[in-house]
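S.K.: using only what follows, build the 3D model:
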Amino acid sequence: MKTCLVVDDSKVVRMVARKILEGLEFEVEEAEDGKVALAKCVAHMPDAVLLDWNMPVMNGIDFLRRLRRVNGGAEPIVVFCTTEKDFSFIQEALAAGANEYIMKPFDKEIVEAKFEQAGLL
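M.R.: The predicted structure follows:
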């Protein structure tokens, strides 16, 4: 079974994402910020990361840059899931190593389509 780490400071968003991803047969872990997420990735690298941009402690873009530098950190498929819709944010995310970009709010069809495009399904 593939694994996905859901990184978002909103418990509600993590809960909704978990339900969708478990329905797509992913084993799901959660983190409330980039610092916790990075520690979880170092301990056990997931197949995918669904990542928010704006979080306390360590934001999504800083997490992504650090993830891509750790041992095995180039492997996970990273899908940004955020309210940041300006094209410059999308460009920055892709330059930092994101594979896909989803706008909030999202639903099962959007997540499924992006994960399929990224080769996770």
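S.K.: only C-alpha atoms for contact and neighbour calcs from this point on.
M.R.: OK.
S.K.: for the chain, what spans make up the strands?
M.R.: For the chain, strands defined by DSSP state E occupy the ranges 2-7, 26-31, 48-51, 77-82, 100-103.
S.K.: to compare against the first, here's the next sequence to fold:
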Amino acid sequence: MQARKILLVEDEHGLVMTLTDRLSSEGYLVEAVSEGDAGFGRAVAEHFDLIILDLMLPHSSGLDVCRDLRQRGIKTPVLMLTAKSLVVDKVIGLKLGADDYLTKPFEMM
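M.R.: Down below sits the predicted model:
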């Protein structure tokens, strides 16, 4: 069985390492990029089973990336992972195409 691939678009190095280690230990292949435009490029170029997308990124916001992916017809599930926790932020993220929205800090079980 082929491992599921996750694209992690996050600019906090410590969080990237933690998530990559944890997801890899669960059998996922994780590719991480730290800028919004790089995340968009990778998501367009290759199939991923999930995109974990920070909201506040250099070069292109997670909201822009998510919207642009949906406009391109890319239906890969997107989990927004962000410190922006206001209800309005969540509504905007979901309306722009995110499938779920998780606020930082969060706890891994």
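S.K.: out of the strands of structure 1, indicate the one that is most buried.
M.R.: Each of the strands of structure 1 was scored by mean neighbour count; the highest is strand 48-51, a mean of 26, by mean count of other CA atoms under 10 Å.
S.K.: which ones are touching residue 96 of structure 2?
M.R.: Shown in contact with residue 96 of structure 2 (CA atoms under 8 Å, 6 or more residues apart in numbering): 63, 66-67, 70.
S.K.: re the thing from before, okay if I get the strands of structure 1 as TSV plus distance to residue 110 of structure 1?
M.R.: As requested, these are exported to TSV (distance: least, CA to CA, whole Å):
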stretch	distance to residue 110 of structure 1
strand 2-7	15
strand 26-31	16
strand 48-51	12
strand 77-82	11
strand 100-103	8
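S.K.: between those, which one is nearest to residue 42 of structure 1?
M.R.: Checking the strands of structure 1 against residue 42 of structure 1 by CA to CA gives strand 2-7 as the closest, at 12.1 Å.
S.K.: contacts only, for residue 32 of structure 2.
M.R.: 7-10, 16, 20.
S.K.: mind listing what's buried in the lengthiest helix in structure 2?
M.R.: Using DSSP state H to assign secondary structure, the helix with the most residues in structure 2 is helix 13-25. For helix 13-25 of structure 2, a neighbour-count test (16 or more other CA atoms under 10 Å) marks 16, 19-20 as buried.
S.K.: same check, this time on stretch 59-67 of structure 1
M.R.: Across stretch 59-67 of structure 1, burial judged by 16+ other CA under 10 Å covers 59-61, 63-65, 67.
S.K.: and for stretch 37-49 of structure 1?
M.R.: Applying 16+ other CA under 10 Å to stretch 37-49 of structure 1 flags 37-38, 40-41, 45-49 as buried.
S.K.: would you check the span in structure 2 matched by it?
M.R.: Here stretch 37-49 of structure 1 aligns to structure 2 at residues 39-51, judged by TM-score structural alignment.
S.K.: which residues sit against the matching stretch?
M.R.: 4-9, 33, 65, 68-69, 74, 76-79.
S.K.: mind checking how far the residue nearest the centre of structure 1 is from residue 57 of structure 1?
M.R.: Centroid check for structure 1 by CA atoms, centre = their mean gives residue 50 as the closest residue, at 1.9 Å. Per CA to CA, to the nearest Å, residue 50 of structure 1 is found 17 Å from residue 57 of structure 1.
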